[in-house]
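J.: following is a predicted model, sequence given first.
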Amino acid sequence: MAGVLVVLLAAGGVWYFVLRDRDDDQPIVTTAGGELNKPVADGEFVFTISGVRCGVPKVGDEFVDLEPEGSYCLVDVLVKNGGTTPEYFDSTSQKAYDAAGNEFETDMQAEVFVNTDAQNFLDQINPGAQVKGTLVFDVPAKTSLVSVVLHESFSSPGARIAVR
């Protein structure tokens, strides 16, 4: 009986924190008005976007060329840990938006090839330390991004940064 209770509690916890839908009334972003080259915080992380390049037809190296379904948008970002404990940056929690409000997710496979010289976003960021890297979004051809919402974690409110 105790084992069944533990399994039910664990399943309920997974549903609550991972699988449940967001409340439509819950604000997605609490920090508005961010812009290029200006730091903006979400939780313990402070983000600065320094550039956006859309219309990139492929990424890769001398052995592999990755082609998007549409085209790639590359977003150069600096992530600083302003907290007191080491934290991880999860690139899959980051979102980009076009003028129509369409949401785009990152392409982690493409990010591996774009960030060969950067500290891996999957490494812990120590307190006071920062990492630079490039987020990669696969968007429909000829799409321009108008904003990016950067998150400390998948459940944080996010910080919207205008990129156009």
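T.: Nice, I can see it.

J.: C-alpha from now on. contacts and neighbour counts both.
T.: Will do.

J.: after the longest helix seen in the chain, next one along is what?
T.: Identified as the longest helix of the chain according to DSSP state H is helix 2-14. Next helix or strand after helix 2-14 toward the C-terminus (DSSP states H and E): strand 31-35.

J.: and the contacts of the longest helix of the chain?
T.: The contact list for helix 2-14, computed with C-alpha atoms under 8 Å, 6 or more residues apart in numbering, is empty.

J.: contact partners for Ala41?
T.: Thr31, Phe47, Ala159.

J.: show me what contacts the residue positioned nearest the centre of the chain?
T.: Compute the mean C-alpha point of the chain, and by C-alpha atoms, centre = their mean the closest residue is Gln94, 1.9 Å away. By C-alpha under 8 Å, 6+ apart, the residues touching Gln94 are Glu105, Thr106, Val148, Val149, Leu150, His151.

J.: please compare the first structure with the one that follows:
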Amino acid sequence: MSTPPHWPQPPQPTYPVHPPPPEPKGMAIAAMVLGIVALVLSFIPLIAILTFLLGPLAVVLGILALVKRRGRGQAITGIVTGGLGVLIATIGFLIFSALIASGDDDSQQNERDPDVSAQESPASSEDRETDGEAVEEQSADQETEEGGAAREEDTPEQNDEGELVAESEADGGENFTTGDEFEVNDWIVMITGVSDRSTSIGDEFFNTQAQGEYIPIDLVVTNGGDSAAYFFAGNFVAVDDQDREFSYSSEATFYGASDGAISILDQINPGNSIEGRLYFDVPSDAKITHLEINAGFLSAPVRVSLD
């Protein structure tokens, strides 16, 4: 029995072996970059505050990169530089705070310590006593000569009906009454009266309820400037006999448009006038005595008596 012939096998083709793809290191590189930036910024005053954001972020990204085994060297660099930056920034801020506190203590100590140069010598004290006696004698003579005039000036003026005319208060400002026309900045204003109080403004379907009572103040406003402007009702404050101040009610102004409320959204052209009302939400037992209109940051308010 013969064996079958053995044919040689053809050589197997060889294919190029590709190396495995490199592991992604984006997270580790980001940690390293953030850590280096945080470390550099930690040495710069004021800007070092950014280190408290970048440093912890670098540490977190570095730890995540180590856990996922992606870029061990870059991850460790990010963790070390980020943590070191936070440490240096913290020390810097502590030193800066200590310097500020030390400066405040020195200034307070200087205020408490008496000034040595201000201490008087015995000779200067005697001279000042002599000068003081002379000044007292001169003041006494002036008081004797001006006493009558001073008493006359202290006497309040009286009007035709014998009523005392109130003088301006210590903080200044102008005083007016209902019906007087006065100027506030570029506005010419006249308070014409006070209408009846009510607990609601509007109709049965579209209204607002007062916390206490709405008191309507009737007025006429004229734009005395040279350009169109919006009337600002927030400058008006109602004051009662207990010196309580009440701001105008924007809700009542909105719902009371049909009742003549002045709209703060209407632009008034130069020379034009509008007539209407401002509503103030006040307690039912409040007696409003006057209005105060703010004339500006450096100016005393204008007062209008409502009695």
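T.: Noted; the coordinates are in hand. Everything numeric here is computed off the predicted structure, so don't read it as measured data.

J.: which of the contacts of Ala41 of the first structure are still contacts in the second structure?
T.: Contacts from these that recur in the second structure, judged by both residues aligned by TM-score structural alignment, their matches' C-alpha atoms under 8 Å, are Phe47.

J.: which of the contacts of Ala41 of the first structure are buried?
T.: When the contacts of Ala41 of the first structure are checked for burial by 16 or more other C-alpha atoms under 10 Å, the buried set is Phe47, Ala159.

J.: turn the contacts of Ala41 of the first structure into JSON lines, including distance to Lys38 of the first structure.
T.: Output for the contacts of Ala41 of the first structure, formatted as JSON lines (distance: C-alpha to C-alpha, whole Å):
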{"residue": "Thr31", "distance to Lys38 of the first structure": "13"}
{"residue": "Phe47", "distance to Lys38 of the first structure": "8"}
{"residue": "Ala159", "distance to Lys38 of the first structure": "12"}
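
J.: nearest to Ile125 of the first structure among the contacts of Ala41 of the first structure?
T.: Within the set of the contacts of Ala41 of the first structure, Phe47 lies nearest Ile125 of the first structure; the separation is 12.8 Å, counting by C-alpha to C-alpha.

J.: so what does the closest one match up with in the second structure?
T.: Counting by TM-score structural alignment, Phe47 of the first structure lines up with Val189 in the second structure.

J.: same question, Gly133 of the first structure
T.: So, by TM-score structural alignment, Gly133 of the first structure is matched to Gly276.

J.: secondary structure element for that match, which one?
T.: Going by DSSP H and E, Gly276 of the second structure is in strand 273-282.

J.: likewise Val148 of the first structure?
T.: Going by DSSP H and E, Val148 of the first structure is part of strand 145-150.

J.: give me the mean distance between that strand and the second structure.
T.: Comparison of strand 145-150 of the first structure with the second structure after fitting gives an average deviation of 1.3 Å (mean C-alpha distance after the TM-score superposition for the first structure).

J.: stretch 58-68 of the first structure: which residues count as buried?
T.: Lys58, Val59, Gly60, Pro68.

J.: where does it end up in the second structure?
T.: Under the criterion TM-score structural alignment, stretch 58-68 of the first structure matches residues 200-210.

J.: what does the matching stretch contact?
T.: Against stretch 200-210 of the second structure from outside (C-alpha under 8 Å, 6+ apart): Thr199, Glu213, Tyr214, Glu251, Ala252, Tyr255, Gly256, Ser258, Asp259, Asp281.

J.: nearest to Ile36 of the second structure among those?
T.: Using C-alpha to C-alpha, the contacts of stretch 200-210 of the second structure come closest to Ile36 of the second structure at Glu251, 57.3 Å.

J.: wait, Leu84 of the second structure touches Val37, no?
T.: No - using C-alpha atoms under 8 Å, Leu84 of the second structure is not in contact with Val37; the gap is 11.2 Å.

J.: Phe297 of the second structure falls within a strand, correct?
T.: No - the assignment for Phe297 of the second structure by DSSP: H, G, I helix; E, B strand; the rest coil gives coil, which leaves it out of any strand.

J.: residue contacts, it?
T.: Contacts of Phe297 of the second structure (C-alpha under 8 Å, 6+ apart): none.

J.: tabulate the contacts of Gln94 of the first structure in a markdown table, adding columns for neighbour count and distance to Thr84 of the first structure.
T.: Shown next, in a markdown table, are the contacts of Gln94 of the first structure (neighbours: other C-alpha atoms under 10 Å; distance: C-alpha to C-alpha, whole Å):
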| residue | neighbour count | distance to Thr84 of the first structure |
| --- | --- | --- |
| Glu105 | 17 | 29 |
| Thr106 | 21 | 28 |
| Val148 | 24 | 26 |
| Val149 | 22 | 23 |
| Leu150 | 30 | 20 |
| His151 | 27 | 18 |
